[in-house]
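# quick one, structure for this:
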Amino acid sequence: MRTGLIFSGGGTTIRHMAELAREAEIAGLDAVYLCEAWRSGIVGLAAIALATERVEIGPYILNAYGRSPWLTAMSAVDLDELSGGRLVLGIGTGNKHINEEWQGIKQSRPLAKMREYVAQLKAAVSTPLGGRIDVDGDVHHMHWAPAVAPARSTIPVFLAALFPKMTEVAGTVADGIALGALLSPGYLKDVVLPRFRGAAERAGRDPDALGTTLAPFVSVGTDADAARDAARAAICHLYAPLPHPYYDFVLREQGFSKAADAAARHVPEGRIEKAMEAFTDDIIDAVTVTGTIADGRRKIESFNGLVDLTLFVNVNYGGTSQEALQEAFTNLIELGRKAPA
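Take a look at the predicted model:
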């Protein structure tokens, strides 16, 4: 199983992310990704591409409601050229709050949209110079001839999915599935991956040829209790100002409804510490990677054989100061460090 870093983009600069990406590459990590949350999912990746030579790069995840398949394809071809063919393109719907409140775009027909979006995107990034695309779908249309030759014959497209129906869409049309946080190894093995692989088989595809990427919350350091508290706080903040629909769903699916109820009740009223009490060590250990670096390595190993790539999501162990963020990312890099060959 490969490992990598993922940046939220918040709390640090693009230049610093590029420097950390280079440190991660030197340490032997396999990938560096960037969320599209507090920053553009494109610009920071360009800096990371130029700062590195070997690691896989990608957005985790570009918002499909904020850009057309055509625009995403052009951005992907540019990033793949800039990185020397190292891009894996993550795409997803985002959530309703981001789309309708932040962007003012109605989140309609997500399943039909993503089926067409991924298919058209895959076609666009693999169309050679001199070729042309003419597609009329129910949601998306593309009539276009590229003016730039792509660096590769294709770019892998991973679809973000957590809800069951979107997981099936990923298995049907995408090159892989991009999974988020709060998923235990058992839930992955027994529920999520069978949905994904079953959809691929029903579509006549080989599920073993598709990729799986996981992005768990990670909080590791010298103080295991502080690390767990950081993970508790990160989960609770998913309930402000309203419960995050995806993560609330997966917590309840895994049997943690009592804790989810407490977070939904207390967090919107500002009672974060009260909500944190509901997330016992057993829950934290099940759905996050926390504790000492040695603890973290043991937990990461539990995903081996289930996913191909695990991306470490920092949950601000030690605080949000620049010094604390540097320490947290140093710990994450150490977590993924590979011994010299």
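
# use CA for all of it now, contacts and neighbours both
Will do.

# could I get the full set of helices for the stretch 101-250 of the chain?
Assigned by DSSP state H, counting those that start in this stretch, the helices in the stretch 101-250 of the chain fall at 110-125, 164-173, 185-187, 193-202, 224-236, 245-253.

# let me have those helices in a markdown table, extended by distance to Ala209 and mean neighbour count.
Shown next, in a markdown table, are the helices of the stretch 101-250 of the chain (distance: least, CA to CA, whole Å; neighbours: other CA atoms under 10 Å):
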| stretch | distance to Ala209 | mean neighbour count |
| --- | --- | --- |
| helix 110-125 | 16 | 21 |
| helix 164-173 | 11 | 23 |
| helix 185-187 | 21 | 16 |
| helix 193-202 | 10 | 19 |
| helix 224-236 | 33 | 22 |
| helix 245-253 | 26 | 17 |
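
# quick one: the ones you listed as CSV, columns for distance to Leu62 too.
What follows is those, written out as CSV (distance: least, CA to CA, whole Å):
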stretch, distance to Leu62
helix 110-125, 12
helix 164-173, 15
helix 185-187, 25
helix 193-202, 21
helix 224-236, 22
helix 245-253, 17
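
# Proceed likewise with the subsequent sequence, for comparison:
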Amino acid sequence: MRVGVNVGHFTGTPPPDLAGRLRALDEAGFASVWFAEAYGSDVFTPLAYAAAHTRRVRLGTAVAQIPARTPAATAMAATTLDHLSGGRVVLGLGASGPQVSEGWHGVPYARPLARTREYVEVVRRVLARREPVSYAGEFQRLPAEGTGLGKPLKSSLHPYRADLPVHLGAEGPRNVALAAEIADGWHAMFFAPSFDGFYRDALAEGFARRPGGRPEDFEVVATVPVVLDDDVERAADRVRPELALYIGGMGARGANFHHDVFVRMGHGDAAQRVQEHYLAGRKAEAAAAIPTEVVEQVALVGPVSKVRRDLDAWAATVVDEIAVQGLPEDLDAVASALL
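Now for the predicted structure:
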């Protein structure tokens, strides 16, 4: 199983000595580096920066938000970076959530799966560059109505790879199935090896709708928190605040897809307590309400020997690559433990 690093998005300021740390992970043998975006730093600028400071790793968006850009703009950024990096880009796309989509980007969130399907279709047409792009969908229309002067266009930039891989970030079973149906990979968040069968079924449903079934090169990448520490509880404490943010604060009550993941895993009572604390502003209490067993289901925490044993469970799942969440301070130790 391959191991990469998901730096995520920048909060406050970019990480110190980012260039040096990117070179270090490239030289250490990590397979990939991924960046994310929410409502601050964008995803393509740091990825271009990473392309300039690395030579080998794959460069992935995990994920580029669908409401943040037109599909043509996303395809332009991806194919330009693919040229400049020598064909190392993986384009991960995600619908985001209603708070960010509507509150930050001003784009309606209704029917995210249908929007995603149309968006991916247009991106692929732009990347393929077979003909001028026209599209008459419910959410995407090219040319758009307006002056009447718009006409279908074909990218002036020839693709470095017309089949540049497109992944979907997904958590719910219907979205996972959509990734299997229309994408080249699934980027998972809060994957738990104990629920491997659940996700295999969702993927199988999507592959059954795909002409030709499952492609040989379809891959699953999972972002996974990794904390090395001789004390398991101390390691879990470093993961709890981030989990509390997602379980409790990323979305409104009743409309938090991350929260729903933990409910499906059987941790509904704990997830509800976390959400109640977080939405009331009690962030420390929200983190403390996350049981260690919940942390251990979705993260690799504890002594190196334990992390290596736990990694065996991940290797037996549908996951092809884990992306270590965040840019580890102890990069050499993490590389030694996982690679």
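
# and Gly12 of the second structure, what does it touch?
With contact set as CA atoms under 8 Å, 6 or more residues apart in numbering, Gly12 of the second structure has no partners.

# and if you look at Arg238 of the second structure?
Contact analysis of Arg238 of the second structure by CA under 8 Å, 6+ apart lists Val227.

# circling back: out of the helices of the stretch 101-250 of the first structure, nearest to Thr290 of the first structure?
Minimum separation from Thr290 of the first structure across the helices of the stretch 101-250 of the first structure (CA to CA) falls at helix 224-236, 5.7 Å.

# average gap between that closest one and the second structure?
For helix 224-236 of the first structure, the mean deviation from the second structure after alignment is 1.5 Å (mean CA distance after the TM-score superposition for the first structure).

# what range in the second structure does that helix sit on?
Counting by TM-score structural alignment, helix 224-236 of the first structure pairs with residues 232-244 of the second structure.

# how far out from the middle of the chain is that stretch?
20 Å (CA atoms, centre = their mean, to the nearest Å).

# same check, this time on stretch 76-95 of the second structure
So, by CA atoms, centre = their mean, the centroid of stretch 76-95 of the second structure is 14 Å from its chain's centroid.

# against the first structure, where does that stretch fall?
Under TM-score structural alignment, stretch 76-95 of the second structure corresponds to residues 74-93 of the first structure.

# just the residues contacting that stretch, thanks.
Under the criterion CA under 8 Å, 6+ apart, residues 42, 45-46, 49-50, 53-65, 110, 114, 125, 150-152, 155-161, 178 lie in contact with stretch 74-93 of the first structure.

# count of neighbours near Ala309 of the second structure?
Not Ala; residue 309 of the second structure is Arg. For Arg309 of the second structure, the neighbour count with other CA atoms under 10 Å is 11.

# tell me how far the residue mapped onto it from the first structure lies from Leu335 of the first structure.
In the first structure, Arg309 of the second structure lines up with Arg298, judged by TM-score structural alignment. Look at Arg298 of the first structure and Leu335 of the first structure: by CA to CA, to the nearest Å, they are 10 Å apart.

# equivalent analysis for Asp282 of the first structure, please.
Using CA to CA, Asp282 of the first structure is found at 22 Å from Leu335 of the first structure.

# how about the strands in the first structure?
2-7, 31-34, 56-59, 62-63, 89-92, 133-136, 141-144, 157-160, 176-179, 211-214, 217-220, 289-291, 309-314 (DSSP state E).

# verify the stated contact: Lys283 of the second structure with Glu276.
No - the criterion here is CA atoms under 8 Å, and Lys283 of the second structure misses it with Glu276 at 9.8 Å.

# hmm, back to that, can you say which of the helices of the stretch 101-250 of the first structure is nearest to Phe7 of the first structure?
Phe7 of the first structure sits nearest to helix 224-236 of all the helices of the stretch 101-250 of the first structure, at 14.9 Å, using CA to CA.

# quick one, what contacts the spatially most central residue of the second structure?
Centroid check for the second structure by CA atoms, centre = their mean gives Ala62 as the closest residue, at 3.2 Å. With contact set as CA under 8 Å, 6+ apart, Ala62 of the second structure has these partners: 6, 8, 34-37, 91-94, 169, 187.

# next one: Pro128 of the first structure
Pro128 of the first structure makes contacts with 146, 149-150, 153, as judged by CA under 8 Å, 6+ apart.

# give me that answer again for 7 Å
149-150 (CA atoms under 7 Å, 6 or more residues apart in numbering).

# likewise for the one 5 residues further on?
The neighbours of Ile133 of the first structure, taking CA under 7 Å, 6+ apart as the test, are 142-145.

# how far away is it from Val55 of the first structure?
Distance from Ile133 of the first structure to Val55 of the first structure, by CA to CA: 31 Å.

# Ile283 of the first structure too?
32 Å.

# with Arg115 of the first structure instead?
Counting by CA to CA - Arg115 of the first structure and Val55 of the first structure are separated by 29 Å.

# repeat for Met1 of the first structure
Separation of Met1 of the first structure from Val55 of the first structure (CA to CA): 14 Å.

# just the buried ones from the contacts of stretch 74-93 of the first structure?
Buried subset of the contacts of stretch 74-93 of the first structure (neighbour count, 16 or more other CA atoms under 10 Å): 42, 45-46, 49, 54-65, 110, 114, 125, 150-152, 155-161, 178.

# and Arg125 of the second structure? What does it align with in the first structure?
By TM-score structural alignment, Arg125 of the second structure lines up with Ala123.

# now that match: closest residue in space, sequence neighbours ignored.
Leaving aside its chain neighbours, Ala123 of the first structure sits nearest to Ile133 (7.6 Å; criterion: CA to CA, 6 or more residues apart in numbering).

# ok, now Val227 of the second structure?
Leaving aside its sequence neighbours, Val227 of the second structure sits nearest to Val301 (CA to CA, 6+ apart; 4.8 Å).

# ok, the one you found - contacts?
By CA under 7 Å, 6+ apart, Val301 of the second structure lies in contact with 226-228, 232, 235-236, 307.
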